[in-house]
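Peer 1: model the structure of this input:
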Amino acid sequence: MKIKKGDIVQLQIEKYAFEGKGIAKVSKNELLGINDTDGAEKNYVVFVHGSYPGDVVKARLTKIKKSYAEAITTEIISASPDRVKAKCKYFGVCGGCKQQDLSYQKQTEYKQLQVEEIFYKLGGLSNFIVEKILPSDDVYFYRNKMEFSFSDKRWLTKKEIATEDKFQKNFALGLHIPKIFDKVHDVDECFLQSELSNSILNFTRKFFLHRNTSVYSTKTHTGYLRNLVIRQSYHTKDLMVNLVTSEENDELLKEYSENLVNSYPAITTIVNNISKKLSAVAVGDYEKVYFGSGYIFDKIGDYTFRISANSFFQTNTKQAEKLYQTALEFAELKGDEIVYDLYSGAGTIAIYISGKTKQVFAFESVQSAVEDAIVNAKLNNISNVKFITADLYKSFLPVAQKNKLPYPDVMIIDPPRSGMHNNTVDDVIQLSPRKIVYVSCNPTTQVRDIKMFSDAGYKLIKIRPVDMFPQTYHIENVALLIK
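Peer 2: Model prediction:
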């Protein structure tokens, strides 16, 4: 008898893996239902989606390899004591909050263990300090930005398909189903942003449905509506509605804006991003402002930041201060250092640390972000930060040399999930700062890059995870390296 893809097996979940999978360790005989009599160790690993340590589950095998298998939970026979009731009715269908049925204390414990495992086992790193994870004060309604998608193909759940109710199948406004890019799950509430955000979402759906407005198709590349992006300030209560469309339509947008502001006076600006891109990215080629200034403002610590429709700004404002403070504490600035800030975005980290150092040179690839950063420095009367446009995916060192910048004492690096380009790593090594503070939203790529720095003579001193995204398996991590 041989196990095969599609088989249902019973498993005891013992550990938790990165990206939300439970781990069962068994022998293949156990999978086949054969009693082990030879004393062989349980060394065959099954990664089980939708399970937690302490669960006993039935799971369908989806992938079978020589040393491991993958499976999806089909039935929970005995639930882990760490399970809780999910708050959202879309849990299990929408791909956003995959840990919503796990107690928040356990979420942070597992995130801490996952980061440690990545550094110790995947990275092979040792002799460094692991500081305790910083949990989020808010575990719901913490996001300052939500991005919803329009689709001409609505995803129907099994329950909806089983009913005889009629659904609007060619219009949806909501969130994508994991790994399905052409269909959207129509949602009327989300617990990650505010209740006001949900109201605006539902108003927008009703407004455009009533007018039979066309929806952009990723297949034919025709249609009007692409995305709805809602940005809310935590400290100032500013609120931006950004509608992303494939073309201009002044008459319709004016009507939408007037109706929206009349219904929700808390809205401070409405922007229309027009995108001709074929890819499903909620960033326009240009924008038009229909109400307000086109910007919102928020604070991190003592500093105020202007945020445009396409600016990068940490989505958990309260937690961002903890993240930046951790980076600042790791840097241990004395006040006389030259600091380079790579992937500086709208200048949030550079400005946050500016009062503790002599000079900051901040490098960013996106020109609009650099323009926002320059404005943010002026807003805060900061004169010791210089923002520089440089391609961090090729090489930024020639730009620094062309501008005759002094070499850095400290570098703060906060790249995207993909981590640093090898050329950028080489540039940092050539500049040879005595300290590197590496902030990452992906510990796996962070470890990959840290190993390259280690090979060049840097020692990992300490790390600290910071939970920016409760209910999800995503985790930020700050690392300190010294030459």
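Peer 1: all contacts plus neighbour counts: C-alpha atoms, from now on.
Peer 2: Noted.
Peer 1: now the helices for the stretch 1-150 of the chain?
Peer 2: In the stretch 1-150 of the chain, the helices defined using DSSP state H, counting those that start in this stretch lie at 28-31, 104-117.
Peer 1: chain center to the first one, what's the gap?
Peer 2: Relative to its chain's centre, helix 28-31 lies at 38 Å (CA atoms, centre = their mean, to the nearest Å).
Peer 1: next, the structure of the following sequence, for comparison with the previous one:
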Amino acid sequence: VPVHPTIGMEDPWRYRNKVQIPVGQKEDGELMTGFYQKRSHNIIDMDTCLIQDEVNDRMVETVRRIASRYGIDAYDEQTHRGVLRHIMVRTGQTTKDIMIVIVTKTKKLPHKEKIMDEIRDAFPNVKSIVHNINSAKTNVILGRETNVLWGEEYIYDTIGDIRFMISPKSFYQVNPTQTKTLYDQALSYADLRGGETVIDAYCGIGTISLFLAQKAEKVYGVEIVPEAVEDAKKNARLNKMDNAEFFVGEAEKLMPWWRNQGLRPDVIVVDPPRKGCDEQLLKAMLDMEPERIVYVSCNPSTLARDLRVLEDGGYETKEVQPVDMFPQTSHVECVTWLEKKVSN
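Peer 2: Predicted structure coming up:
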């Protein structure tokens, strides 16, 4: 199987459009922000991260400084006391929109109005300031309750010609430059001519689906997270695309039902999490017998495992294109093109 050289970034630094960073407290009471020491929850104080957008670094530093000045305590995991847990910043690479999410253990954010005013004075192009409440004893960053303190509920960004709404909880690729490279490759392997029906399993907020909808007659997206499906529907409306429909559910259960209803996709696109595709999903894909499968993977080992199943089920792996989505890390994304074997 041809595995092409990895497509890298021209400038592999400062590419991440999202930072979510824990907040700790020094012995002198000053707040600090940084990432965890390996295999621990000890925060290493840091001012900059060379793979983050520089705006993200400056925003985190600004929010930390303001919160420190107003005497807001950091959350302590051991005692489950304190206020400020995390600071999240999301930026639109093309729009330059900025969203700040302040995550607290408490329902109340002390000095809320003053903090908002100071953030807006420091960064006039901030579009959204959000308060997320996470009172649980957990290492999950965001809690269930999210309130917009100022500005918009969403920020916007574009990948290629497609515009996306991004909320605090949206799954949106952290490297939009390489995402376009990845999706262009997926679109190329899908080889759409305008009359095809496509299923996009694990569709998230509709990023790949809407790329496919530019060339396909109909796209069906399926995703287990209801909020992501709502975002996908909003993104379809935002881009005036009425040939993409989105459904909440498990792809491995929805696809057999669709098949029984007579749906026959020409192409199936999958972009699963690191654990790869569920066995039932692989079976459902084989049962639907599309002409082509495009498999987008963030884990080469589970990709190899799943390709074995698809090959044994009647498909031929034509080629693999790795893309360096996360420069300065060991991770790589691969786009794989499979064709249905021709029966003799």
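Peer 1: just to revisit the earlier point, highest average neighbour count across the helices of the stretch 1-150 of the first structure?
Peer 2: Most buried of the helices of the stretch 1-150 of the first structure, by mean neighbour count (mean count of other CA atoms under 10 Å): helix 104-117, with a mean of 19.
Peer 1: export the helices of the stretch 1-150 of the first structure to a markdown table and tack on distance to Val187 of the first structure?
Peer 2: Output for the helices of the stretch 1-150 of the first structure, formatted as a markdown table (distance: least, CA to CA, whole Å):
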| stretch | distance to Val187 of the first structure |
| --- | --- |
| helix 28-31 | 39 |
| helix 104-117 | 24 |
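Peer 1: out of those helices, which comes closest to Asn212 of the first structure?
Peer 2: helix 104-117 (42.3 Å; CA to CA).
Peer 1: quick check: the gap between the aligned residue in the second structure for Ile412 of the first structure and Ala201 of the second structure.
Peer 2: Ile412 of the first structure maps onto Val269 in the second structure, with residues paired by TM-score structural alignment. According to CA to CA, to the nearest Å, Val269 of the second structure and Ala201 of the second structure sit 6 Å apart.
Peer 1: what about Lys275 of the second structure, how many neighbours?
Peer 2: Look at Lys275 of the second structure: counted by other CA atoms under 10 Å, it has 12 neighbours.
Peer 1: residues contacting it?
Peer 2: By CA atoms under 8 Å, 6 or more residues apart in numbering, the residues touching Lys275 of the second structure are Asn299, Thr302.
Peer 1: which helix or strand contains it?
Peer 2: Assessed by DSSP states H and E, Lys275 of the second structure sits outside every helix and strand.
Peer 1: circling back to that earlier point, tell me which element the match of Ile412 of the first structure is part of?
Peer 2: Counting by DSSP H and E, Val269 of the second structure is part of strand 267-270.
Peer 1: give me the contacts around that strand.
Peer 2: Contacts for strand 267-270 of the second structure (CA under 8 Å, 6+ apart): 190, 196-202, 285, 290-296.
Peer 1: try 7 Å
Peer 2: Strand 267-270 of the second structure is contacted from outside by 190, 197-202, 290-296, using CA atoms under 7 Å, 6 or more residues apart in numbering.
Peer 1: average gap between it and the first structure?
Peer 2: Compared with the first structure after fitting, strand 267-270 of the second structure deviates on average by 0.6 Å (mean CA distance after the TM-score superposition for the first structure).
Peer 1: could you check how far that strand is from the centre of its chain?
Peer 2: The answer for strand 267-270 of the second structure is 18 Å, by CA atoms, centre = their mean.
Peer 1: next: stretch 293-304 of the first structure.
Peer 2: Stretch 293-304 of the first structure has its average C-alpha position 21 Å from the chain's average C-alpha position, going by CA atoms, centre = their mean.
Peer 1: circling back to that earlier point, what is the nearest of the contacts of strand 267-270 of the second structure to His111 of the second structure?
Peer 2: Nearest to His111 of the second structure among those, with distances taken as CA to CA, is Tyr202, at 40.6 Å.
Peer 1: okay, now the counterpart of the closest one in the first structure: neighbour count?
Peer 2: Aligned counterpart of Tyr202 of the second structure in the first structure: Tyr343 (TM-score structural alignment). Number of residues near Tyr343 of the first structure (other CA under 10 Å) recorded here: 24.
Peer 1: can you tell me the closest non-neighbouring residue to Tyr343 of the first structure?
Peer 2: Counting by CA to CA, 6 or more residues apart in numbering, Tyr343 of the first structure lies nearest to Glu364, which is 4.8 Å off, once chain neighbours are set aside.
Peer 1: measure the one you found to Ile413 of the first structure for me?
Peer 2: Going from Glu364 of the first structure to Ile413 of the first structure by CA to CA gives 11 Å.
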